[in-house]
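Student: I need the structure of the sequence given here:
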Amino acid sequence: MSQDYRCFASARRRCYALLFDHRTRSGRRMETFWIVISMLSVLSLFIESSASDLFPNSPKILLQLGLMEVVFTAVFTVEYLLRLISSPRKTRYPLSFFGIVDLCTVLPMYIIWLMPSLTLSANLMVLIRLLRVLRVLRVLKLLRYMSDAGILWRSLMRARRKLGIFFGFVAIILCLFGGLMFAVEGGNDGFSSLGTSVYWAVVTLTTVGYGDITPHTALGRMLASVLILLGYSIIAVPTGILTAYMSQELEKGRAARSCQICLHSRHEIDAKFCAHCGAVLEADTSQPVEK
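Tutor: Below you'll find the model as predicted:
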């Protein structure tokens, strides 16, 4: 019994190293495999959505794409189960962001299999399309294998308060100008409600300018001009906030890597040799992040 348990524990550790630790050669190979599979599955989904236009003379193409989807679903199901088994903390992975993404990408096919009557109801076609489009979430699986994405995520988390204050201020401006434009235009020329007027303010502040709703009074055009100039002046604020926090994250990563020979620090995260003495830098020995 103990021998069987040791074999299971060894296999579980091996599985964890392959799926969660990308610092080893086998882990990097497995990482490449999952990247390719994820990209192929998303490409297959886009081809399936326009198969009738791309392959008008191939009536069996939908069947072939369906078989490919079965294979992709089976592969991702095995991945989810292996991650669930090998995860040291049983409740952390299923409730994590990537755990939910992994689950959502395999559920649509099983829901259709378990409830085939859904495909026979015309009123539920929107639900069917939604279940199929959920497979697009597989593109989010690529974020797991982008190490630099962690820098962006940590920067967003640190800057969330300042960004929240900024977007709250923007929301106040949009409501103010939307209300003013509704009053100035008198409900005419498309400004039929406060909601529509705020929509116009959003489009104008972001300098998109669809042109579907435009002011026709002189005062309304003055307000639109002010809002456009205001949009140009504040559009760089969230970029500056996020850039500052990203610079801090990059600096922390450089300071953490120091040479064991000359003690020189501030190396790039992916540097292999010391920029000061040329000695070989030690590999990053931090614990793999459970994703």
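Student: going forward, measure contacts and count neighbours with C-alpha atoms only.
Tutor: OK.
Student: can you point me to the longest helix in this protein?
Tutor: Looking across the chain with DSSP state H, the single longest helix is helix 149-185.
Student: so the residue nearest to V198 when sequence neighbours are not counted versus Q64, what's the distance?
Tutor: Once flanking residues are discounted, V198 sits nearest to G178: 4.3 Å by CA to CA, 6 or more residues apart in numbering. Distance from G178 to Q64, counting by CA to CA, to the nearest Å: 51 Å.
Student: contact partners of stretch 144-164?
Tutor: E31, I35, F98, L143, P238, I241, L242, Y245, M246, E249, L250, K291 (CA atoms under 8 Å, 6 or more residues apart in numbering).
Student: related to what we said a few turns ago, check contacts around the residue nearest to V198.
Tutor: L194, G195, S197, V198, Y199, W200, A201.
Student: ok, it to G211 distance?
Tutor: For G178, the distance to G211 - CA to CA - is 16 Å.
Student: give the contact list for I235.
Tutor: T206.
Student: what sits against T77?
Tutor: Per CA under 8 Å, 6+ apart, neighbours of T77: V106.
Student: all helices of the chain, in order?
Tutor: Using DSSP H, helices in the chain cover 2-20, 25-49, 51-54, 61-86, 92-95, 97-114, 125-133, 149-185, 194-205, 218-234, 237-256.
Student: any idea which of these gets closest to D284?
Tutor: Proximity to D284 (CA to CA) singles out helix 237-256 among the helices of the chain, at 9.5 Å.
Student: tell me which residues of the closest one come out buried.
Tutor: For helix 237-256, burial by neighbour count (16 or more other CA atoms under 10 Å) applies to P238, I241, L242, T243, Y245, M246, E249, L250, G253, R254.
Student: cool, stretch 34-46 as well?
Tutor: For stretch 34-46, a neighbour-count test (16+ other CA under 10 Å) marks W34, I35, S38, S41, V42, S44, L45 as buried.
Student: how about those in a markdown table, adding distance to R138?
Tutor: Shown next, in a markdown table, are these (distance: CA to CA, whole Å):
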| residue | distance to R138 |
| --- | --- |
| W34 | 11 |
| I35 | 10 |
| S38 | 6 |
| S41 | 8 |
| V42 | 7 |
| S44 | 11 |
| L45 | 10 |
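Student: could you also give me the structure for this second sequence? I'd like to compare it with the first:
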Amino acid sequence: MPTRDEKNFDPNSLKGKTHEIIFEANTFWGKTFDVSLLILIVISIAVLMLESVDAYNILYYKYFYYIEWVLTILFSIEYAARLYAVKKPMKYATSFYGVIDLLAILPTYLEFFIVGTHFFMVLRVMRLLRIFRIFKLVQFLNERNTLAYSLRRSWPKISYFLFFLLLTVCVIGTLIYLIEGGNPSSSFENIPVSIYWAIVTLTTVGYGDITPITPLGQFLASAIMIMGYSIIAVPTGIISAEIARHKSGDDLEILVCQYCSEETHLPNAEFCHQCGHPL
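Tutor: Coordinates of the predicted model:
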């Protein structure tokens, strides 16, 4: 039995057309919107980076200021249009991309209302928050749905692997502490420090701030380094196996539900697997 929202939804209405342009990418205007927004995001990130260079900021501060306000107004219009186009604006506003959209415009407005020299550090933080706009670029990668779907499918296996890895570094940290801890010149002062060393060594990072000095400790360290290469490959293999099941990014289409904004739907799906509403 269709709900009242389903009966009132008309794809040819202004709201339906707005939703199609903003959330879908298989139409001319949808692609035009995505490309235009992509260009604006790149410009915004470039301006943010150039602002951090004192020489450019002194010379072109006025231009940066005006460009930022133009971009903020355009992003504000886009954010308002997204809220208008969905059936449940609050649900979109609290979603990952909704929060990112808000962070794309909020810093400039806060910077405008916060005045006084003692707020300089706050203003600096607000400016740097604009870097979150880079996450909006993810919306334009068609492969993101395949990757997100594969990560969700892989998460149970990866979580078991991470739990096993946590146990492993605890055991290794305790062993190296037993081996090296009794030496007065050793840096392995306690088990937490030893576990830190185990994590650094197992991940093959090797800062070198803590090193074993006994032959047995060095032998254990060598074994951990070799083991680290195989351990790093495990999560990669798990995720790759899931991606291989979807031989290409075409297996997951970008069909966006207007009711809950869920995007990862299977091919030819007629209903949203998240909320059950028709697509």
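Student: identify, from the contacts of G178 of the first structure, the entry nearest to D102 of the first structure.
Tutor: Using CA to CA, the contacts of G178 of the first structure come closest to D102 of the first structure at Y199, 34.9 Å.
Student: report the spatially closest residue to the closest one, excluding sequence-adjacent ones.
Tutor: Leaving aside its sequence neighbours, Y199 of the first structure sits nearest to G178 (CA to CA, 6+ apart; 7.7 Å).
Student: and whatever residue of the second structure lines up with that neighbour, how close does it get to F271 of the second structure?
Tutor: Matched by TM-score structural alignment, G178 of the first structure corresponds to G173 in the second structure. Here the criterion is CA to CA. By it, G173 of the second structure lies 51 Å from F271 of the second structure.
Student: one more: I67 of the second structure?
Tutor: I67 of the second structure is 42 Å from F271 of the second structure, by CA to CA.
Student: could you do D209 of the second structure as well?
Tutor: D209 of the second structure is 56 Å from F271 of the second structure, by CA to CA.
Student: of those two, who's got more company?
Tutor: F271 (14 against 7; other CA atoms under 10 Å).
Student: just the contacts of stretch 144-164 of the first structure now: which is nearest P88 of the first structure?
Tutor: Using CA to CA, K291 comes nearest to P88 of the first structure of these, at 11.8 Å.
Student: closest one of the contacts of stretch 144-164 of the first structure to L114 of the first structure?
Tutor: Nearest member of these to L114 of the first structure, counting by CA to CA, is F98, at 24.5 Å.
Student: touching, that closest one and R138? I think so.
Tutor: No. In this structure F98 of the first structure lies outside contact range of R138 using CA atoms under 8 Å: 10.1 Å.
Student: more neighbours, those two?
Tutor: Comparing F98 of the first structure with R138 by neighbour count (other CA under 10 Å), the higher total belongs to R138, at 22 against 17.
Student: what do we get in the second structure for the more buried one?
Tutor: With TM-score structural alignment as the criterion, the equivalent of R138 of the first structure in the second structure is R133.
Student: S155 of the first structure now?
Tutor: In the second structure, S155 of the first structure lands on S150 (TM-score structural alignment).
Student: follow-up on the earlier one: please tell me how far the match of R138 of the first structure sits from A198 of the second structure.
Tutor: For R133 of the second structure relative to A198 of the second structure (CA to CA), the value is 36 Å.
Student: mind listing what the residue nearest to P89 of the second structure when sequence neighbours are not counted touches?
Tutor: Leaving out its chain neighbours, the residue that sits closest to P89 of the second structure by CA to CA, 6+ apart is L83, at 4.8 Å. By CA under 8 Å, 6+ apart, the contact set of L83 of the second structure is P89, M90, Y92, A93.
Student: re earlier: would you reformat the contacts of stretch 144-164 of the first structure as JSON lines and include distance to A183 of the first structure?
Tutor: Below are these laid out as JSON lines (distance: CA to CA, whole Å):
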{"residue": "E31", "distance to A183 of the first structure": "57"}
{"residue": "I35", "distance to A183 of the first structure": "53"}
{"residue": "F98", "distance to A183 of the first structure": "47"}
{"residue": "L143", "distance to A183 of the first structure": "46"}
{"residue": "P238", "distance to A183 of the first structure": "31"}
{"residue": "I241", "distance to A183 of the first structure": "35"}
{"residue": "L242", "distance to A183 of the first structure": "36"}
{"residue": "Y245", "distance to A183 of the first structure": "41"}
{"residue": "M246", "distance to A183 of the first structure": "43"}
{"residue": "E249", "distance to A183 of the first structure": "47"}
{"residue": "L250", "distance to A183 of the first structure": "49"}
{"residue": "K291", "distance to A183 of the first structure": "51"}
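Student: next, work out how far apart the aligned partner of F191 of the first structure in the second structure and I172 of the second structure are.
Tutor: Aligned against the second structure by TM-score structural alignment, F191 of the first structure finds its counterpart in F188. Distance of F188 of the second structure to I172 of the second structure, given as CA to CA: 12 Å.
Student: neighbour-wise, which of these two wins?
Tutor: Between F188 of the second structure and I172, F188 has the larger neighbour count (other CA under 10 Å), namely 25 against 21.
Student: go ahead and confirm that one touches E180.
Tutor: Yes. With contacts defined as CA under 8 Å, F188 of the second structure counts as touching E180 at a distance of 6.3 Å.
Student: residues in contact with S222 of the second structure?
Tutor: Counting by CA under 8 Å, 6+ apart, S222 of the second structure has no contacts.
Student: what's it aligned with over in the first structure?
Tutor: So S222 of the second structure corresponds to S225, using TM-score structural alignment.
Student: how about Y160 of the second structure?
Tutor: So Y160 of the second structure corresponds to I165, using TM-score structural alignment.
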